[in-house]
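>>> After the sequence you'll find the predicted model.
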Amino acid sequence: MPRGAFSAVGVAAALSVALTACSSSGGTPAAAPGNAQGGGSLVVGVTSDPDTLFPWKATQFTAVNVLQNLYGTLTEFDKDLNVVPGLAESWETSKDGKTLTFKLRQGVTFADGSAFGSEDVKASLEKIMDEKTAAVARASLSSVESVKAPDENTVVLELKSPDAALPANLATVNMAMLSSDDTEEKLTTTPNGTGPFTLGKRVPSQSITLTRNDKYWGPEKPKVGSVEFRVIPDESSIVSAMQSGNVQLAVFNDPLVAQTAEGGGTITVTKTPQLNYHVLQLNARRGDLKDVNVRLAIQCAIDRKQVLDTAALGEGEVTGPMTAPAFKSDPDKRPCPTRDLAKAADYLAKAGKSGGVTVKTIVSQGEYATSVNEAQNLKAQLAEAKINLDLEVLESGAYVDRWVAADFDAAVALNGGRPDPDGSYGRYFTSDGNLNKVAGYSSPTLDKLFAQGKATTDQAERKAIYDQVAAELEDNAAWIWLFAGYTYTATTSNVQGFVPMASGSLQYLRTTSVG
């Protein structure tokens, strides 16, 4: 979840996401307290504590949202998910597409005051590429042959083959640029980035406070003196905190909670369609799920619209693998576009499992609001096809640990989508992808298709290639894609300037002010 001649157009250039305000009401909650730096302070309500402060390993949503405000990346996404300059002020691609030359911004410093330069970029990219680092975005650099730093402000990437997805992939916080002097051990407790904020104070399981970085390189300094991410375990309680003026901003997943918030008369709610997707992940390397017929039986036994209606009040749309508008999958192009229990029974019979199967399934409680309801609905539907989802509900941190370790048969998940399909799935479904263990599925066909998708910059060709990727995933029921929903950004009336994004990013906290 994210530029130059070919990069400026970018694979995400066609994306433009409309933000629809659900309501706007009067009333003024208690003002946020002032800050010695000026600009006041903003309190953001979140349901979970960040599980890591090391950006290269962050997968949990709260951790990503905190870290993207502490660290910088070579490229960034603008509000419409176009790829734009970040720590690299420009770049050029060679005619053969195999050399990418970045010109870095000058005068950028890390939080500790040390200067940012090409050696930091070289060290960061090489460490991300090193399998020993276990960086979650390592596969996004699979096309990179070498990284050179010919001078303090220039970085040259020599590629094995053209990579149309690389500029967009460099925009995620999992590609954060770190000081070459820092270590993972140090950064786990003391982040040291080039972002708009620096770490202020952390109270584990309660709050984490960021303070404005007055040396931030951006054209504007952050408008608030501090941002506190306050942990409040459930979304309904966050609404109460907003109504009393103790929290000024929150992003909800539950549409019912959003309706409650906007009904109070003091909160504005903005509804934003998301690239993120709700999915039942299947581990095709474990137990009965090794048989494609069992996986197809699960696919055919699920009414996705019922899951959407039950868990999210119908707020969203049934989806296939590709959620980005420029590459969107047709959810009807799958073996069972609608629920078909007879076909599910046939698939189980082909697998020699007419008596049924049991699938141990992990579910996160607290990471997002609809997870348990989704799991319970899936369990009820699949029971009618003699497929038992044995649910294990885990708190957010324990769930992430099990998920990263691929310690599950199935997982009810909300995964971050990205503007480019390679960024979304290249690390999952290629045989050498660093999250392939988590995905539980790969094939020579997918390896070939992903390589082709990166090798061309022609938008129509890339769309056709990723349509084939989607077909391969659906026809083999690698996972069961359910629906893409919305986020609901709630702000009190004294908050201005925050821009919700289809990627779920909170990067525009840097433009937010508190009246």
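In hand now; what should we look at? Because the structure is a prediction, the values reported are computed rather than measured.

>>> Only C-alpha atoms from now on, for both contacts and neighbour counts.
Fine.

>>> how about stretch 257-269: buried residues?
Val257, Ala258, Ala261, Glu262, Gly265, Thr266, Ile267, Thr268, Val269 (16 or more other C-alpha atoms under 10 Å).

>>> Distance of Phe327 relative to Glu461?
11 Å (C-alpha to C-alpha, to the nearest Å).

>>> higher neighbour count, those two?
Per other C-alpha atoms under 10 Å, whichever of Phe327 and Glu461 has more neighbours is Phe327, with 23 against 13.

>>> Just give the number of residues close to the closest residue to the more buried one other than its chain neighbours.
Distances taken as C-alpha to C-alpha, 6 or more residues apart in numbering place Lys463 nearest to Phe327, at 5.5 Å, with adjacent residues excluded. Using other C-alpha under 10 Å, Lys463 has 17 other residues around it.

>>> State whether Lys463 is indeed within a helix.
Yes. Counting by DSSP: H, G, I helix; E, B strand; the rest coil, Lys463 is found in a helix.

>>> so it touches Ser329, yeah?
No. Contact between Lys463 and Ser329 fails when scored by C-alpha atoms under 8 Å: they sit 9.5 Å apart.

>>> ok so, going back, please flag which of the buried residues of stretch 257-269 sit within strands.
Ile267, Thr268, Val269 (DSSP state E).

>>> Just send the residues you listed back as TSV, with distance to Ala137 too.
Below are these laid out as TSV (distance: C-alpha to C-alpha, whole Å):
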residue	distance to Ala137
Ile267	37
Thr268	35
Val269	33
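
>>> Below is structure B, check it against A:
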Amino acid sequence: MSRRTLLGTAMAAAALPLFAGQSMAQDAPKKGGVLRVAMGQANTAEGLDPGTYATSLSIAFAFCRGNGLTEYGAQDEIVPELAESWEASPDARIWTFKLRSGVTFHNGKALTSEDVVATYNYHRGEASTSGAKALLSDLKDVRADGDSTVIFELANGNADFPALTAGFALIILPSDGKGGVDIASGAGTGGYRIQSFEPGVRIELVRNPDYWKPDAAYFDEIHLIAVLDPAARNNAVISGQVDISERNDTSTLALLAQDERVIVDETPSAAHNNFAMACTMAPFTDANIRLAMKYGVDREDVLRKTQFGHGYVGNDHPIARSNKFFNTELEQTAYDPEKARYYLKQAGLDSLDVELITSEGAGSGAVPAAELFSASAAAGGINITVKRVPGDGYFSDIWLKSPFAASDWGGRPTADLAFTVAYAKDAPWNETHWQNARFNELLVAARTELDEPKRKAMYWEMQEICNRDGGAIVLNFANWIVVRAKKVAHAEAISAQWPLDGYKAFERWWFA
């Protein structure tokens, strides 16, 4: 069985030009130039600690300056990065990673197993507040076996463990020599070193002359610039102020595609747009209220008017159609005002007044989607007041803290990761604060189950539980949209795990 089969990364990975006349560049890569990128999400509270990252600016920054043990390849398969190989025990509980030799951090320190152990212990420590902590909850021990071998011991088997090590939060940091990690220096093993750093505003990096990948990191400099307004991002790339803009508004794609100065790349993805109902806060503590809300939104209308057909409707769980464990028999929750009223009555209500917080920083179309939800829900007795707030600080001040708020999610390569990050009990990024005993029982059981039909049945049931009981209204799965100047070139196939080639464009793309 190949690693690709084992990990179940069945997502389509080719980037599709919006119109047939736009062809993919196939020129040989060459070095040089300053790449300026308009990023659609940012947070001034996100500094040098990758465990705090949740916005596109910081995720891109992480992959510019650092590497994980593994990474997503162009076909969304898991491939070696700082680890040159790995192997598992028969029960997938013990994983042994062999590190690549000749890798150094930006501060000149050689990469050793001590750095890997320190990094993982930092994120999983008892006092850790890292977003990666939930992913490592099953990690019983991590230890070095010499300078170039690391052994991970899990409490239970996990066939998907290598995919976990590709996460942006888990780029390897240098050890401080005392069991901890050196965060303050900003040193990593990546293709670019920090030149200037304004958190949530602008980050400038220069090529690492000692980068261990010989055919990567072609640009002289990378400038990551927070541009939270979609129209401003479009204008910036068209006018030549930046070379790339990401997370673009789909309403303008047809016009952009006709502009001879740019190329529009559209990539199918597992990214999705949500409205999160906090299950620990009134009125969403009642599952009947949550169901009423789900029947009160016209997903097809939202998809048509906010994504302009560039995606497909969601069904209140994070598993994309491309995932091999997608539940093909789960009935789609469709707009039904009468059912919305029915579930309100089950909760003892004739009507419901709620506030929905949204922002342009919460994802493409998040503001008009909220307004459309407000309009459709009224027929079901649900009165939604839409509160629009600035994008800056949204993911630190609003997200995870408000009873009802918009969000968007990048895809995860496996069903286990998708559920563990945002739906597991006490996960730091469990945006709905939802806890379901049966779901959490199945999550652990599916992770350790090596019989694929049994595992499939578990994931199917988990999707059904999310659909009927969960606090996430998954509106749609949206394609990644990136607009680039014609001089920016890339290979034909690119990763769809995140925009911008899985945020690896900075080392994989080049100026033609």
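Arrived safely. All figures in this text were calculated on a predicted structure; none of them were measured in a lab.

>>> which of the ones in strands among the buried residues of stretch 257-269 of structure 1 lies closest to Asn65 of structure 1?
Val269 (19.2 Å; C-alpha to C-alpha).

>>> in what helix or strand does the residue nearest to that closest one when sequence neighbours are not counted lie?
The shortest distance from Val269 of structure 1 to any non-neighbouring residue, by C-alpha to C-alpha, 6+ apart, is to Ala490 (4.4 Å). Taking DSSP states H and E as the definition, one finds Ala490 of structure 1 inside strand 486-492.

>>> buried ones in that strand?
By neighbour count on 16+ other C-alpha under 10 Å, the buried set for strand 486-492 of structure 1 is Tyr486, Thr487, Tyr488, Thr489, Ala490, Thr491, Thr492.

>>> re the thing from before, ok, of the ones in strands among the buried residues of stretch 257-269 of structure 1, which one's closest to Ala351 of structure 1?
For these, the nearest to Ala351 of structure 1 is Val269 (48.2 Å; C-alpha to C-alpha).

>>> what's the counterpart of the closest one in structure 2?
In structure 2, the residue paired with Val269 of structure 1 is Val264, using TM-score structural alignment.

>>> Against Leu99 of structure 2, how distant is the aligned residue in structure 2 for Pro150 of structure 1?
Aligned by TM-score structural alignment, Pro150 of structure 1 pairs with Asp145 of structure 2. From Asp145 of structure 2 across to Leu99 of structure 2, the span is 11 Å (C-alpha to C-alpha).

>>> Distance from the chain centre to the helix or strand harbouring Ala375 of structure 2, please.
Secondary structure assigned from DSSP H and E places Ala375 of structure 2 in helix 366-377. Its chain's C-alpha centre and that of helix 366-377 of structure 2 lie 24 Å apart, by C-alpha atoms, centre = their mean, to the nearest Å.

>>> hang on, Gln41 of structure 2 packs against Asp229?
No. Using C-alpha under 8 Å as the test, Gln41 of structure 2 is too far from Asp229 to be in contact (9.4 Å).

>>> Check the contact lists of these two and give me the overlap.
Residues within reach of Gln41 of structure 2 and of Asp229 at once, by C-alpha atoms under 8 Å, 6 or more residues apart in numbering, are Gly361.

>>> okay, the two: which has more neighbours?
Neighbours around Gln41 of structure 2 and Asp229, counted as other C-alpha under 10 Å, are more numerous at Gln41. The numbers are 29 against 20.

>>> Could you measure from the more buried one over to Leu99 of structure 2?
From Gln41 of structure 2 to Leu99 of structure 2 the distance is 33 Å (C-alpha to C-alpha).
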